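**Q** need a structure here:
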Amino acid sequence: MSKEYIRDKHYKIIGSIDTDSSGKQIGYDAHFSRVGEYDPKSDRTRDSHFSIVGTGNQLSALIWRSVD
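**A** From the prediction side, this is the model:
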């Protein structure tokens, strides 16, 4: 599993994205709360309530939306 950190313009970590061996990604905000997941097989992003947000990987947008 790999982890990518998302940072704001001041280099403060605002979230992270974990990628597992199948390519599925899970996004977390700065408080380690799950904001959504992306499944490359279906090419869909779902939010923390498992509702479809859209096609393609939109985890970064979900993380930015969670910023206070």
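**Q** all contacts plus neighbour counts: C-alpha atoms, from now on.
**A** Fine.
**Q** Could you check how far the closest residue to Ile17 other than its chain neighbours is from Gly36?
**A** Using C-alpha to C-alpha, 6 or more residues apart in numbering and skipping the chain neighbours, the partner closest in space to Ile17 is Gly27 (4.5 Å). For Gly27, the distance to Gly36 equals 5 Å [C-alpha to C-alpha, to the nearest Å].
**Q** that older thread, confirm for me that the residue nearest to Ile17 is in contact with Val35.
**A** Yes: Gly27 is within contact range of Val35, at 5.5 Å (criterion: C-alpha atoms under 8 Å).
**Q** To check against the first, give me the structure of this:
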Amino acid sequence: MKISRQAYAEMFGPTVGDRVRLADTDLWIEVEKDYTIYGDEVKFGGGKVIRDGMGQGQKMAAEV
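**A** Model (predicted):
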């Protein structure tokens, strides 16, 4: 399945090559590296479900 870059960014956020404007400034950044494995993107909230261990660590901060 293929989706447009705009649709991908709206669902999962920017990825390599995308440019993002920083708040209400005239400063722009470009994403150089994306550590997400395509197909394993995570969405939070709105009743969305993710598999255990994806997107968030299961250990307490003191254990890391």
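**Q** what's the TM between chain one and chain two?
**A** Put the two chains on top of each other and the TM-score (TM-score structural alignment, normalised by the length of structure 2) is 0.25; 36 aligned residues with a C-alpha RMSD of 4.3 Å.
**Q** show me what contacts Ile26 of structure 1?
**A** By C-alpha atoms under 8 Å, 6 or more residues apart in numbering, the residues touching Ile26 of structure 1 are 17-19, 34-38, 59.
**Q** same thing but at 7 Å, please
**A** 17-19, 36-38 (C-alpha atoms under 7 Å, 6 or more residues apart in numbering).
**Q** Need the max-distance pair from the residues you listed.
**A** Of all pairs drawn from the contacts of Ile26 of structure 1, the greatest distance, 12.4 Å, lies between Thr19 and Gly36 (C-alpha to C-alpha).
**Q** who does the strand or helix carrying Ala61 of structure 1 touch, helix- and strand-wise?
**A** Ala61 of structure 1 belongs to helix 59-65 when assigned by DSSP states H and E. Packing partners of helix 59-65 of structure 1 (3 or more C-alpha pairs under 7 Å, 6 or more residues apart in numbering; DSSP states H and E): strand 25-29, strand 34-39.
**Q** How about Glu30 of structure 2: what's its closest non-neighbour residue?
**A** Arg19 is the one closest to Glu30 of structure 2 (C-alpha to C-alpha, 6+ apart), at 4.3 Å.
**Q** try Tyr38 of structure 1
**A** Thr45 (4.4 Å).
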